[in-house]
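My questions are about this predicted structure, shown below with the sequence.
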Amino acid sequence: MSNQLFTAVVIIGLAWTSASFSQDLEPRNYLNLPIDQSFVLVATAYSEGEMNAAPSVPLDDAQVEIVSTVAGFARTFELAGQLAKFDASVGVQCFDGDGFVDGVFAEASRCGSLDPKVRVAWNFYGAPATTLEQYTLNDLRGTVVGTSFQVGIPLGSYNGDKLINSGANRWFFKPEIGASHTWNTWSVDAAFSVTVFTDNDDFIVDRELTQDNIYALQAHLIHLFPKGVWLAIDANYFWGGKTKKDGIGSADLLKNSRFGATLVWPVSPRHLIKFLAHSSLATTVGNDFNTYGIAWQYRWGD
């Protein structure tokens, strides 16, 4: 295997977008990769912009800056003769913001832990389980179809007296199906997901928050350069997610989209650096943010 191919195939995705899980833009999640490889990732992202609150939330003209730092682990393995992957992430988040709450100007600044996330993914078509020694250029090309299931665990920092928290005080479950096609130095991939939420029974002083499912589509166009460098153009659209507070509905239907770019630069066969820049294309309710991030990833496994 050439050094160029070696550095290209060891790249793997972990979710680390800071602003919201619904805004995840993760290129190259559905590729055929070698099994028995482990990865660790440390990433930081800066987000700044406006929070477009629903009419039922007493928050206006909110401007927020968020810094998130995430650590993740991933492992590839064989499942029914095909490639599978497990990944998990934890993190912390600090924010500084101001706005009008019930017509009164307020400022806030604090830090807290993010809810941990775990995910199992399985590429059930076009990704036969292959060790790194057996891996060839043909294994990287062609069409791959897969699925994943992610869980958000409500262990992050949460205070029911606050409008903004780094933890959500509720579980979420996110099944996804996606596919990729690679030819020569180009690839495209796309995925569809549904996020299902449990209730938050401590939303703004003991109110109960329920939320409908959020549906999301994301797509990516990727070009592979020499020595394993690649650039992706990313876009998504997510909708749904209407909420009720103590059974009273809100005018907060999401119809949001984001776009951006991801650049990955391997500095050795085991180390790489990842850059991203994402921005809101359209936002009805939620975070109208610009996000910039950098990550370092290390692979081990023979």
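That came through, no problem. Residues are numbered from 1 along each chain as shown.

can we go C-alpha only for contacts and neighbour counts from here?
Noted.

Would you check how far apart Ala106 and Gly112 are?
19 Å (C-alpha to C-alpha, to the nearest Å).

the more surrounded of those two?
Remark: of Ala106 and Gly112, Gly112 carries more neighbours, 17 against 13, as counted by other C-alpha atoms under 10 Å.

Secondary structure element holding that one?
Assigned by DSSP states H and E, Gly112 belongs to strand 104-113.

Please state the offset of that strand from the chain centre?
24 Å (C-alpha atoms, centre = their mean, to the nearest Å).

residues making contact with it?
90-100, 156-158, 165-167 (C-alpha atoms under 8 Å, 6 or more residues apart in numbering).

Tell me the helix or strand right after that strand.
Next element after strand 104-113 (DSSP H and E): strand 117-125.

so what secondary structure elements neighbour that following strand?
Secondary-structure packing of strand 117-125 (3 or more C-alpha pairs under 8 Å, 6 or more residues apart in numbering; DSSP states H and E): strand 82-101, strand 142-152.

Check which residues of the longest one are buried.
Within strand 82-101, the residues that count as buried by 16 or more other C-alpha atoms under 10 Å are 82-95, 97-99, 101.

Could you do stretch 11-28 as well?
Neighbour-count burial for stretch 11-28, with 16+ other C-alpha under 10 Å as criterion, is recorded at 11-12, 14-19, 22-28.

same question, stretch 198-215
Neighbour-count burial for stretch 198-215 [16+ other C-alpha under 10 Å]: 199-204, 208-211, 213-215.

here comes the other one, which I'd like you to weigh against the first:
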Amino acid sequence: MKIKKYHRKKGAWLWVIAATLFLAGTLCPPQSHAQLPARFYWKTLSGANAVPLIVESVSGNTNPFDPAHSVSADADIDATLAMMGYAKFFPLFDRASMAAIILPMGRISGDTTVAGVAFSQSAQGFGDPTLEFVINLFGPPAQMNIPDALRYEPGFSVDLLVDFMVPIGEYDDDQALNIGQNRWYGRLGMPIIWQLGSWVPGRRTTLEFLPVVWWFGDNDDYVGQTMETDPLFQLDAHLTRDFTEHLWGSVDGTWYSGGESSINDIPGEKLNDAGLGLTLGYQINDNLSLTVSYKSTINDDAPDDLRMDNFMVSFVYGWHKLIEGSRRLKDE
């Protein structure tokens, strides 16, 4: 009887460890806009599901619903964004993959100038939905079962990321500030995770990079004019560290380059701006995670520099049928 009891306890602890590793990955869903916390592209068990609720408060001299971040020198814009979605993790050609859909919504208000005309406006409603696909190109194979999860270490991992935004959000062609963007746009990127040291919950450290190129179609009815935007390069970097098994933090950096917007062939300014931020993440229970982060631009003294600060809170609910079943083992 003692031997059987010991094996049950040992099995239960294995399930607890597996659940911790699962939550570390599945509670990091995609986000449809440009500000991304650390650990968003950690891998998890195939078959896992995640539902995020992300709320952001943003202010600056650009429309935060538009990832082109076109600057209006005298603009003063405030916005509240909320995003809800669903992510599914699955194997594809033995590689870890994820597909997701995110629906942004919220409100925006402020003062801006377009082609010499000043606007003081507000808007609210639903934004352009995001479809996202991620597949691992280099790194460990997909985690198909609990033993795979227990043995998993990312090492040096490289993914392919494709985002596609569908222009069906709220849009008024008489307004310069809108929730939807009235054009097709998306991004192509390569999330990189570099494991530093041990991969034990409570002691994990990573260096992460996300280089992406944003592309934008034309908006043929931007307050009666045509807006064209060149591709924008964005690089996010994060140094992350576990403080305990349930609490982690990161130092975050962002760099934007390019993305010149033209109104009726009159060119604007190219971005060459950087931002710094901090993130804290906490695992509330076996299914629910909380992330809090703040990021602000740092080289924003000139009128044409990008000026933006962003406070974000996210709650993510994740589940997997194997992990849910593990609770029965812990209770025995």
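All right, it came through fine. The structure displayed is predicted, hence computed values, not measured ones.

Please state their TM-score.
Once superposed, the chains reach a TM-score of 0.87 (TM-score structural alignment, normalised by the length of the first structure), with 292 aligned residues with a C-alpha RMSD of 2.6 Å.

ok so, going back, please render the helices and strands packed on strand 117-125 of the first structure as a markdown table that adds distance to Thr291 of the first structure to the earlier fields.
Converted to a markdown table, those look like this (distance: least, C-alpha to C-alpha, whole Å):
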| stretch | distance to Thr291 of the first structure |
| --- | --- |
| strand 82-101 | 13 |
| strand 142-152 | 21 |
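
nearest to Asn287 of the first structure, of those?
Shortest separation from Asn287 of the first structure across these is recorded for strand 82-101, at 12.7 Å, computed as C-alpha to C-alpha.

Average offset of the closest one relative to the second structure?
Strand 82-101 of the first structure, aligned to the second structure and superposed, deviates on average by 2.0 Å (mean C-alpha distance after the TM-score superposition for the first structure).

quick one on the thing from earlier: ok, so of the buried residues of stretch 198-215 of the first structure, who is nearest Phe173 of the first structure?
The closest of these, once distances to Phe173 of the first structure are taken by C-alpha to C-alpha, is Asn213, at 9.8 Å.

what lines up against Lys242 of the first structure once you look at the second structure?
Matched by TM-score structural alignment, Lys242 of the first structure corresponds to Glu260 in the second structure.

now do Glu208 of the first structure
Mapped onto the second structure by TM-score structural alignment, Glu208 of the first structure lines up with Thr226.

which other residues reach whichever strand or helix holds its match?
Applying DSSP H and E as the criterion places Thr226 of the second structure in strand 225-229. Contact partners of strand 225-229 of the second structure, identified using C-alpha under 8 Å, 6+ apart, comprise 68, 215-221, 259-265.

if you set the cut-off to 10 Å instead, what comes out?
68, 70, 114-115, 173, 183, 214-222, 258-268, 270 (C-alpha atoms under 10 Å, 6 or more residues apart in numbering).

Confirm for me that Val16 of the second structure is in contact with Leu329.
Yes. Contact criterion C-alpha atoms under 10 Å: Val16 of the second structure and Leu329 qualify, at 9.5 Å.

joint contacts of those two?
Lys10.

Around the counterpart of Asp78 of the second structure in the first structure, how many other residues sit close by?
Aligned by TM-score structural alignment, Asp78 of the second structure pairs with Glu65 of the first structure. When neighbours are defined as other C-alpha under 10 Å, Glu65 of the first structure has 18 of them.

Surely Glu65 of the first structure touches Tyr46?
Yes. Using C-alpha under 10 Å, Glu65 of the first structure is in contact with Tyr46, at 7.4 Å.

Residues that sit against both of the two, list them.
94-95, 289-291.

Closest one of the residues you listed to Arg270 of the first structure?
Once C-alpha to C-alpha is applied, the member of these that ends up nearest Arg270 of the first structure is Thr291, at 26.6 Å.

quick revisit: list the buried residues of the strand holding Gly112 of the first structure.
Of all the residues in strand 104-113 of the first structure, those buried under the rule 16+ other C-alpha under 10 Å are 111-113.

Next, the angle from the strand holding Thr226 of the second structure to strand 95-114.
140 degrees (axes from the mean of the first three to the mean of the last three C-alpha atoms, to 10 degrees).
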